[in-house]
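Asks: A predicted structure for the sequence below; I have some questions about it.
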Amino acid sequence: MIKNLTLTYNEYSDWNKVPKENLNLIQKAKEAREFAYAKYSEFKVGAAILLDNGIVITGNNQENAAYPSGLCAERTAIFYAIANYPTATIVKMAVVAGKNVENSEVVAPCGACRQVLLEYENRQNKPIEFMFTGMQGRVISFSRCSDLLPFCFDGSLL
């Protein structure tokens, strides 16, 4: 039996079309990207998280010569947020990625980051809005992270 899977998301043709509140978070992610340690791949990623207490947490990818000892920007930001604000709820997250400033391809999160996002969304029992983009151009926005990983593994399976 063949079944279809439908995903719902917003796609903005460029950053100027994004609601101001979300654009501010995207700008914070872009700023965080500049401090990424991407010595080997030169592929820099920045992430910004808005917590329910109004605090914005940023993170960036951290590479290491001993692959895969580095860490993605998304997980760097999430782990910092939860470690330092354990009672806060993650409201939304933006990720900006690209090898150079001309990159206009949207860059989706890796599988490990999707799994971590899903875990924290389930943990807080509230959706986390998630946006990703390149250095310019289109922005993809999901109203909840679970849509990024439709056939997921979670604690209910243990």
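Replies: Sure thing, it's come through. Residues are numbered from 1 along each chain as shown.
Asks: when you work out contacts or count neighbours from here on, use the C-alpha atoms and nothing else.
Replies: OK.
Asks: and the nearest residue to residue 63 once chain neighbours are set aside, how many neighbours does it have?
Replies: Closest residue in space to residue 63, ignoring its immediate chain neighbours: residue 70 at 4.3 Å, by C-alpha to C-alpha, 6 or more residues apart in numbering. Per other C-alpha atoms under 10 Å, the neighbour tally for residue 70 reads 15.
Asks: for residue 41, see how far away residue 124 is.
Replies: Here the criterion is C-alpha to C-alpha, to the nearest Å. By it, residue 124 lies 34 Å from residue 41.
Asks: out of those two, which sits in the more crowded spot?
Replies: Counted by other C-alpha under 10 Å, residue 124 and residue 41 do not tie: residue 124 has more neighbours, with 13 against 9.
Asks: take a look at this one as well, against the first:
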Amino acid sequence: MKEVKIESTLYVYDDLNETPDDVVALMAKAIEARDKAYAPYSKFHVGTAILLDNNEIITGSNQENASYPSGLCAERTAIYYAGAKYPEAKIVRMAITAGSKVKTTLSPIPPCGACRQSIAEYEVKQDSPIEIYFMGETGKVAKSNSLANLLPLGFDKSAL
């Protein structure tokens, strides 16, 4: 038997103002999207903004349903729309922000597992990394240079 160690690298900024100006602008779009979330059950609002290589910005927010599995996360709302509207464009960067109507979220909130798998599909499809910035309502901002940092040992088409 052999031990295998898996490491991920994230970069953490103390607040949004420490990030590059283009990230601040993209996160502002994600915050606007978060404000449009439909989350009457969880009271947890998420917004995502995606920068494509054609300079288009696509946004999405979480959309809940009384039948919980029928809802959709902000990341998948945005990424699927980007794939449908601009199928040839590559995703350069994603900005994600999450906030609760019950308590203040100060820590970076990463994508859920289903969203990580969906982002991984596009990263594999485009054969280039997707830079991901994520935060709560305020406070620290985490950056991953690739989805692979958030989902090591990912499942993709090579297994099929």
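Replies: Perfect, I can see it now. None of the values given here were measured: they were computed from a predicted structure.
Asks: SS state for the nearest residue to residue 56 of the first structure once chain neighbours are set aside?
Replies: In space, not counting the residues next to it along the chain, residue 56 of the first structure is nearest to residue 50; the distance is 4.6 Å by C-alpha to C-alpha, 6+ apart. Three-state assignment for residue 50 of the first structure (DSSP: H, G, I helix; E, B strand; the rest coil): strand.
Asks: regarding residue 26 of the first structure, what is its secondary structure?
Replies: helix.
Asks: residue 87 of the first structure belongs to a helix?
Replies: No - secondary structure of residue 87 of the first structure (three-state DSSP): coil, not part of a helix.
Asks: separation between it and residue 123 of the first structure?
Replies: The spacing between residue 87 of the first structure and residue 123 of the first structure, counted by C-alpha to C-alpha, is 11 Å.
Asks: mind listing what the most centrally placed residue in the first structure touches?
Replies: Of all residues in the first structure, the one closest to the mean position by C-alpha atoms, centre = their mean is residue 95, 4.5 Å from it. The neighbours of residue 95 of the first structure, taking C-alpha atoms under 8 Å, 6 or more residues apart in numbering as the test, are 26, 29, 30, 45, 46, 47, 48, 73, 74, 131, 132, 133.
Asks: in this structure the first one contacts residue 48, no?
Replies: Yes - at 7.1 Å, residue 26 of the first structure counts as touching residue 48 under the criterion of C-alpha atoms under 8 Å.
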